[in-house]
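Student: Sequence unavailable; structure follows:
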């Protein structure tokens, strides 16, 4: 695989797209989650305040991000993605931007905000989890055998696993069309990259990072999420110094895809 072009900027490598007025008073940076790319925000974007400058980008290994950037050993944990985001924020000269992150993108946002705190003023985290594996009294939603089963099935037949995973992630109430859309998005990622990212997510434990984040945080959580239990959202609310937990009248792990109007309404007062 060729090395990334050292002369190209982080914005170019991550295919940054800027929406809204370039001279806006407020900037919003959206960080997508696993199995998606920046296009997952398309239904949310028109529902946001048009006075905002909104920045979207593709994380390493996803979408149209420069494929040469994805060197496996760099992305065996979430810190590689967080370093990318921090570099991108510096490249864009962000100051007091508002970060909205989904799922693993939410925790990438937390780690990046700790690395470059002045780049962000507050964070909104959708379906975030600092750890997926149960640990004593901590209920992350998965036991060791559950995670091992995910690895076995995904490694044996990634396409088949994506077809099974997608409807569970989207939620039964949201219908087959959105599940098929998400399955196509999952399968657009080369399996070896997707499996590396999946391992980085499921093996992560960033509980100790939460008390260090002094930014105001809005936690958005659906009523039923098969991958992030409500107990995890409450754990984050209890361990982040400045956090508000808001439950959405929705189900599934991707409410910005399945219920974008609700997500926009929940975000609106936080973005002011």
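Tutor: Nice, I can see it. Remember, predicted model here, so these are calculated numbers, not experimental data.

Student: Only C-alpha atoms from now on, for both contacts and neighbour counts.
Tutor: Fine.

Student: didn't residue 189 look like it was pressed against residue 60?
Tutor: No: Residue 189 lies out of contact with residue 60 (C-alpha atoms under 8 Å); the separation is 10.6 Å.

Student: what about the two, which has more around it?
Tutor: Set residue 189 next to residue 60 and count neighbours by other C-alpha atoms under 10 Å: residue 60 wins out with 24 against 18.

Student: mind listing what the closest residue to that one other than its chain neighbours touches?
Tutor: Of all residues not flanking residue 60 in the chain, residue 70 sits nearest, at 5.7 Å (C-alpha to C-alpha, 6 or more residues apart in numbering). Residues near residue 70 by C-alpha atoms under 8 Å, 6 or more residues apart in numbering: 60, 61, 193.

Student: And residue 244, by the same measure?
Tutor: Contacts of residue 244 (C-alpha under 8 Å, 6+ apart): 217, 218, 219, 237.

Student: Confirm that it lies within a strand, as I assumed.
Tutor: Yes: counting by DSSP: H, G, I helix; E, B strand; the rest coil, residue 244 is located in a strand.

Student: what separates it from residue 17, distance-wise?
Tutor: Distance, residue 244 to residue 17, by C-alpha to C-alpha, to the nearest Å: 29 Å.

Student: Quickly find the element holding the one residue sitting closest to the centre of the chain.
Tutor: Against the mean C-alpha coordinate of the chain, by C-alpha atoms, centre = their mean, the closest residue is residue 105 at 2.2 Å. In this structure, residue 105 sits in helix 104-115 according to DSSP states H and E.

Student: What is that helix packed up against?
Tutor: strand 27-31, helix 78-91, strand 97-102, strand 120-126 (3 or more C-alpha pairs under 8 Å, 6 or more residues apart in numbering; DSSP states H and E).

Student: what angle separates the longest one from strand 120-126?
Tutor: Spelled out, it's helix 78-91. 140 degrees (axes from the mean of the first three to the mean of the last three C-alpha atoms, to 10 degrees).

Student: What of the shortest one?
Tutor: Inter-element angle recorded for strand 27-31 and strand 120-126: 40 degrees (by the same axes, to 10 degrees).

Student: second one coming, line it up with the first:
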């Protein structure tokens, strides 16, 4: 069985058109893009997939050794693109998937040639003058809670991700978190929140859009501004809203931002 089949991957859209691959963040699945991806279905080939250990991905795809770093996830996405015979792809990643996109681009720069980072952070932990939004003890407390209370952390995290006033998104996120296997959720959370990809950013040569929410407690403005400064030529667009999941809460603005970013001839 091919990797794409085990990761619930699909390729839709007119043959010969540019390619967008949408990759979800922690605890979620490809369905999180349902309000954004269809807007591109008439003039793009669209790839959707579930990362190992997430949503409808075959449980056998998750390897606690290989997926102890984001590199393993980047390799999986590149394998899917290779199986589909795709290159010159725009990688649209939400949250931690933005850094998966960075790693995929650095490993295969002719395959992943543009990056769209939705609510990204290269490092969630404050470090000297760098403000990631959390202290090391904050992350320790979160992971301890997830380990000790496997069925009790989801509501609080879902509320933080959705943002105040987005009850429908909060409920959907909580349900998605609850469906994630506890051991997978804990390891992916550790890989996400203790990860540090800041040193990778200056090596990015792909045109990049940083799509930042003004009020995001998971990935604050300082995190997006840092990425924007570190990636030469990147474009930063700020959404005047709140929450960490604008593709669920403000999908029309996300679609508009992506279309505005793509070069003439690609849109």
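Tutor: Everything's here; your move. Fair warning: this is a prediction, and the values are worked out from it, not measured in the lab.

Student: quick revisit: map the residue nearest to residue 60 of structure 1 onto structure 2.
Tutor: The alignment partner of residue 70 of structure 1 in structure 2, by TM-score structural alignment, is residue 62.

Student: cool, residue 230 of structure 1 as well?
Tutor: Using TM-score structural alignment, residue 230 of structure 1 sits opposite residue 221 in structure 2.

Student: residues in contact with the corresponding residue of structure 1 for residue 3 of structure 2?
Tutor: The alignment partner of residue 3 of structure 2 in structure 1, by TM-score structural alignment, is residue 10. Going by C-alpha under 8 Å, 6+ apart, residue 10 of structure 1 touches 84, 87, 88, 91.

Student: rerun that using 10 Å as the cut-off
Tutor: Under the criterion of C-alpha atoms under 10 Å, 6 or more residues apart in numbering, the contact list for residue 10 of structure 1 reads 16, 65, 66, 84, 85, 86, 87, 88, 89, 90, 91, 92.

Student: Then residue 210 of structure 1?
Tutor: 107, 110, 111, 114, 130, 235, 236, 237, 238, 239, 240, 241.

Student: Residue 236 of structure 2 against residue 225, yeah?
Tutor: Yes: Residue 236 of structure 2 is in contact with residue 225 according to C-alpha atoms under 10 Å; the separation is 7.7 Å.

Student: anything in contact with each of the two?
Tutor: Taking C-alpha under 10 Å, 6+ apart as the criterion, residue 236 of structure 2 and residue 225 both touch 210, 212.

Student: Look at those two and report which has more neighbours.
Tutor: More neighbours surround residue 236 than the other of residue 236 of structure 2 and residue 225, with 19 against 15 (other C-alpha under 10 Å).

Student: tell me the SS of the nearest residue to the more buried one once chain neighbours are set aside?
Tutor: Ranked by C-alpha to C-alpha, 6+ apart and with sequence neighbours excluded, the top spatial neighbour of residue 236 of structure 2 is residue 210, at 4.6 Å. Under three-state DSSP, residue 210 of structure 2 falls in the strand class.

Student: any idea what residue 210 of structure 2 aligns with in structure 1?
Tutor: Per TM-score structural alignment, residue 210 of structure 2 is aligned with residue 219.

Student: cool, and residue 153 of structure 2?
Tutor: Checking TM-score structural alignment: residue 153 of structure 2 goes with residue 161.

Student: Superposed on structure 2, what's the mean shift for whichever helix or strand that match is part of?
Tutor: For residue 161 of structure 1, the host element (DSSP H and E) is helix 158-170. With mean C-alpha distance after the TM-score superposition for structure 1, helix 158-170 of structure 1 departs from structure 2 by a mean of 1.1 Å once superposed.

Student: Pull out the buried positions in that helix.
Tutor: Of all the residues in helix 158-170 of structure 1, those buried under the rule 16 or more other C-alpha atoms under 10 Å are 158, 159, 161, 162, 163, 165, 166, 167, 169, 170.

Student: need the contact list for the fifth one.
Tutor: Residue 163 of structure 1 makes contact with 179, 180, 182, 183, 184, 186, 187, according to C-alpha under 10 Å, 6+ apart.

Student: wait, doesn't the third one sit right on residue 35?
Tutor: Yes: if you go by C-alpha under 10 Å, residue 182 of structure 1 and residue 35 touch, sitting 7.5 Å apart.

Student: can you list residues touching both of those two?
Tutor: Common neighbours of residue 182 of structure 1 and residue 35 (criterion: C-alpha under 10 Å, 6+ apart): 162, 166, 188.

Student: Of those, which is the nearest to residue 213 of structure 1?
Tutor: Closest approach between those and residue 213 of structure 1, by C-alpha to C-alpha: residue 166, at 31.6 Å.

Student: Which residues lie in contact with the closest one in this structure?
Tutor: 35, 176, 178, 179, 180, 181, 182, 183, 184, 185, 186, 253.

Student: Give the aligned equivalent of the fifth one in structure 2.
Tutor: Residue 180 of structure 1 is assigned residue 171 in structure 2 as its aligned equivalent, the criterion being TM-score structural alignment.

Student: just to revisit the earlier point, mind checking which of the contacts of residue 166 of structure 1 are in helices?
Tutor: 176, 178, 179, 180, 181, 182, 183, 184, 185, 186 (DSSP state H).

Student: Residue 257 is in contact with the second one, correct?
Tutor: Yes: if you go by C-alpha under 10 Å, residue 178 of structure 1 and residue 257 touch, sitting 8.0 Å apart.

Student: These two - which one has more neighbours?
Tutor: residue 257 (21 against 18).
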